[in-house]
Each structure stands twice: as structure tokens, then as C-alpha cells.
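A.B. asks: just a sequence and a predicted model for now, questions to come.
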Amino acid sequence: MSSTLPDSCIVHQFSKFADLNEHEINLLKALEKDPRSYEADQPMAIEGGKAERFFTLQSGWACATRTLADGQRQVLDIFLPGQILGLREISFDRNLSEFRTLTEVKACPFPRQRLTEIFDQAPRLTDLFFLILAREQSMLIERVINIGRRSAVERLAHFIVEMKVRLNVDTDKFVLPMNQTIIGDTLSLSSVHVSRTFKVLRDQGLLESNNGDIHILDLDGLIEISGFDRNYLDSHSNWARQD
């Protein structure tokens, strides 16, 4: 599966919430001008740096991380094509987290004031940005629950199902371009523990994994073992004003 969506990635994402008119589509497409390429494992914005811009992700995978004083790292968000990096930090002068690429990435930086201009020109997009931000917050809350209350096996099973749902793949196979260290930093596990947990899932006949290639053998089993409920990922809402 390609990690790049056709036409406009951001329009594709926002269209999940509402039928966009031509004016709204053009405003969103304007956020995808001047794309820049980034190598894998490269910072796009540093923690503590001046928060001047957002990034629209056109292709590739990226993440948001926080690093503690002792060097431990926590991955807070995994970003896929069409997402905007930095929305949760909109009210802060300094970046609360680092944005880092997981793969080769093409992204479009744009200044923060551009959002204000969009809100002035298309008020309904304000609603949709709010819904997008709420969905990202729900994913973060679920990750907190995952880390705090689920076992290692449950965490990894839940994460695998979440990524399948977010990628919207029709088959049971997909690529997870995250090494065991990054997965561990996402689930608060050591890389050794991640390796052992993958083995448990393989031994139970739930999945196969090989260098980032994931093949789900028993989706219902993964859902049952992890208690996965996709409500926090659903993007349908009647709250936004109508066109």
C-alpha cells in the first residue's frame, strides 16, 4: 500500500467529516504549497524551539516525541499522510514536543497565522479543525489508557489493530515502518520486551511480523485480547455546521 493519498491528502482527511465545497477545498489545498522533503529519522521541529508553523504531511510517516532528563523518550503521536503536525500546541509559543520523521517524508510547512485567515474566510472549517483536534486528543487518551492499564501483549495487539484501522487497508497485510525501539517508546516498553511480545502474538497465531511487514492472521483475536473499541477513531459527526 502506498503511504501517499491521491490528489490532496488534507482534503481527503477533512472530507471524512463533511462534504466540502470548492471554496473550502481551495483553502485547504493552499496549505499544501511549497512541499519540502525530509530524510528518515530527521527532526522537523525541535522540542523547546519557537512554535512558528504547522506542517501538513503529504507522504510518509512522522511522530511527536518528548525526551526526559534521563534520556528516555516517549512517542506521543504517530502521524500519517493528511494530518497536520502541531495543532495540539497551537496556544504555546514553544514546541512542547519534537516532530521527527519515521520514513522519508514530504511535508508542507505553513505559518500559524494562516489558520486564522482560513477561519475568517470559511467559518465551517473552524468546526472541522476542532473535530480533527478532538480526534487526535481521543487517540492520545487511548494511548494513555493503553500504557497505564493494559499488559504488554494487550498494548501491542491494540496498537496493531489501531494502525490497521487508521491506514484503512482492505487486506490483513500492511507495513509498519517503525523499529522495535520506536514501538517500545510508543508503548512504554523496552525493545527487548517488544520483541518478546511480538513472539507471544505469533505463537498464539494472531499475526506474523517480519521487518515491519505485518500480516494479521486473526483480527477478531487481536480485538478480543486487547479490548479494542474503534469508537475513538470514528470520524463521523453531526456537530459541524452545514454548508
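C.D. replies: Done, it's in.

A.B. asks: CA atoms for contacts and neighbours, from now on please.
C.D. replies: Will do.

A.B. asks: what packs against the lengthiest helix in the chain?
C.D. replies: The residue-count maximum for a helix in the chain (DSSP state H) belongs to helix 123-149. On a contact count with 3 or more Cα pairs under 8 Å, 6 or more residues apart in numbering; DSSP states H and E, helix 123-149 meets helix 113-121, helix 152-167, helix 180-187.

A.B. asks: between the first one and helix 123-149, how many degrees?
C.D. replies: Helix 113-121 and helix 123-149 meet at an angle of 130 degrees, taking axes from the mean of the first three to the mean of the last three Cα atoms, to 10 degrees as the criterion.

A.B. asks: against which helices or strands is helix 113-121 packed?
C.D. replies: Using 3+ Cα pairs under 8 Å, 6+ apart, helix 113-121 sits against helix 123-149.

A.B. asks: check the last one too.
C.D. replies: Packing contacts for helix 180-187, counted by 3+ Cα pairs under 8 Å, 6+ apart, involve strand 73-79, helix 123-149, helix 191-203.

A.B. asks: quick one: closest of these to residue 108.
C.D. replies: Within these, the stretch nearest residue 108 is strand 73-79; the backing value is 13.7 Å (Cα to Cα).

A.B. asks: ok, second structure coming up, stack it against the first:
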Amino acid sequence: MKKLRRITEPEVIAEFLKNEYYQEEFHQDRGRFEALVLNADTTNDAENALRRALLFRRRGHMWRELPPDTQWWEMGLGPGDLEQVRVFPRAQWRRVADGSFQIGAIVRRIRRNEFRGKDKAFVAKLHALSYRLRQHRDASTLMLIGVDESRPMTILEGNHRLTAAMLASEELALSCFRIVCGLSPRMAESCWYETNLPNLWRYAKNRFRNIVDKEADVDRVLTVTTNALTARATQSTAPESK
């Protein structure tokens, strides 16, 4: 994998939220924030704070497990790089993976059509998405995490899309999406990258501390940012003292 350019956390949050905004958690005020999500201005601090709060409504528990020194990069993938990519090990993916979360191994297993029941229905949805991607190219963003660009990466967001693209062809998977990657020397401390007991225990404690997630309180963030903007405007219009 090759680093193309450094990007900011607000840029990544904006893309993550855009991919998640169809979810039920946003039904209550979808129209209210739709423009903020779909036409993000990541140079605007007030907008960035709101998008972060909206994302945390659904994914705060996920974001907190990323190391604080995580750097975000736009990445270029070449032939063979997908062998380093693992799916995010959750829900149905654990059964579909059957022990190996390397995305190439999962795609090969799906092609062998070894599934029954709910797993078969899940795989059928992946095939449906695969056919859709072949006809309509997807310019959305996939998010990976890792220690550095030379070591294995885990998909933080985009399991379905990347797997579906690979079911079509490796060429489609490499060309279809924008790839961003969070890199940190401490990424192995995140349960999303390494699922082990110490990491899961840390995750459980963080979930307990944030049962009521103040960072996801959009109205509170609106109040804070509005007050800050008002104070800034007042200062800029105040007459200079002589």
C-alpha cells in the first residue's frame, strides 16, 4: 500500500457519517442535518463538531477505541495489497469467515457456496451488491486501520462493499473506492484491530463509562457552537478602545 496524502480527522468523520446516514439512528432529524452531512465543509469547526456528535450517536463506541495518535492517510492499493486486508470480525462475518478474516479467503469461500440458512441469505445480499457495483461504480470511501502501511490492515467501515467488489474482480475492488487508512504504532491496542481479552476488557470499560454519551448529544454541541460563534461575532464588532 502507498500513502498518497495526509488527511484530517474531520475529513474522515465526514466520510464515515455520509456512509452511515441511512441508518435508523438518524431518522429523527435526517432533514435537519442532511445538507451538513452530504455537503460537508471540513474547514468549518462548528460543522465538524456537529458531524462528530452525529457520528458518535451510532459509532462513538467504535471511534473511542482508536489510539489518540492515529494518523489518517489516503492510500493507493496495488495488485497484491488486498492480501493484507482483513474484514472487521463482527456479526455474520465471524461465521462466513470460518476462522480466517483475510478478505481473499472469505471471497473464495463465498464462491464455493457452502452456506445455509441466515448465512446463505447474507451471502445473497453480498452477491446482489456485487452485481450493482459492476453496473454502477461506487465512489464512496472505505476505511481501514493498521499499525503502518506495510502490515495487515483491518476494514473499519466497508466490509460489505469491498467483499462485493472482490466477488466481481480484484480490478474492480482496487479501482472502485477511495481508500483512507488510520495508522498508529499503538493500533494493536484496539479491539477492532486485535481482538483479545485485554482489548475487549478496555472496550467494555469504555462502553460502561459512556452509557450516556455526552459526545453524541447534538443539541448540546449546537448550543456550545452557537455560543462560541456569537461570542466571536460580538468581539469582531465591538468598537476598539482608545
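C.D. replies: Happy to help now that I have it. Keep in mind the model is a prediction, meaning the values are calculated, not measured.

A.B. asks: could you get me the TM-score between them?
C.D. replies: Scored against TM-score structural alignment, normalised by the length of the second structure, the superposed chains reach a TM-score of 0.24; 92 aligned residues with a Cα RMSD of 5.3 Å.

A.B. asks: picking up where we left off before, turn the helices and strands packed on helix 180-187 of the first structure into a markdown table, including distance to residue 43 of the first structure and mean neighbour count.
C.D. replies: A markdown table is the format used below for these (distance: least, Cα to Cα, whole Å; neighbours: other Cα atoms under 10 Å):
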| stretch | distance to residue 43 of the first structure | mean neighbour count |
| --- | --- | --- |
| strand 73-79 | 13 | 20 |
| helix 123-149 | 21 | 17 |
| helix 191-203 | 22 | 16 |
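
A.B. asks: JSON lines for the ones you listed, including distance to residue 85 of the first structure?
C.D. replies: Below are those laid out as JSON lines (distance: least, Cα to Cα, whole Å):
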{"stretch": "strand 73-79", "distance to residue 85 of the first structure": "7"}
{"stretch": "helix 123-149", "distance to residue 85 of the first structure": "10"}
{"stretch": "helix 191-203", "distance to residue 85 of the first structure": "26"}
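
A.B. asks: please enumerate the strands of the second structure.
C.D. replies: Using DSSP state E, the strands of the second structure run over 2-7, 71-76, 85-86, 141-146, 153-157, 178-183.

A.B. asks: helices and strands around the last one, which ones?
C.D. replies: If I follow you right, that is strand 178-183 of the second structure. Applying 3+ Cα pairs under 8 Å, 6+ apart, one finds that strand 178-183 of the second structure contacts strand 71-76, strand 141-146.

A.B. asks: quick one, which of these is packed in tightest?
C.D. replies: strand 141-146 (a mean of 24; mean count of other Cα atoms under 10 Å).

A.B. asks: now that one against strand 178-183, angle please.
C.D. replies: Using the same axes, to 10 degrees, strand 141-146 of the second structure lies at 20 degrees relative to strand 178-183.

A.B. asks: helices or strands next to strand 141-146 of the second structure in the packing?
C.D. replies: Counting contacts by 3+ Cα pairs under 8 Å, 6+ apart, strand 141-146 of the second structure packs against helix 9-20, strand 153-157, strand 178-183.

A.B. asks: residue 133 of the second structure is nearest to which of the ones you listed?
C.D. replies: strand 178-183 (14.2 Å).

A.B. asks: give me the number of residues near residue 93 of the second structure?
C.D. replies: 19 (other Cα atoms under 10 Å).

A.B. asks: go on, residue 181 of the first structure?
C.D. replies: Residues near residue 181 of the first structure, counting by other Cα under 10 Å: 18.

A.B. asks: quick check: it touching residue 195?
C.D. replies: No. Look at residue 181 of the first structure against residue 195 with Cα atoms under 8 Å: they stay out of range, at 9.7 Å.

A.B. asks: distance to residue 222 of the second structure for the strands of the second structure - can I get that in JSON lines?
C.D. replies: JSON lines is the format used below for the strands of the second structure (distance: least, Cα to Cα, whole Å):
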{"stretch": "strand 2-7", "distance to residue 222 of the second structure": "25"}
{"stretch": "strand 71-76", "distance to residue 222 of the second structure": "26"}
{"stretch": "strand 85-86", "distance to residue 222 of the second structure": "37"}
{"stretch": "strand 141-146", "distance to residue 222 of the second structure": "27"}
{"stretch": "strand 153-157", "distance to residue 222 of the second structure": "27"}
{"stretch": "strand 178-183", "distance to residue 222 of the second structure": "28"}
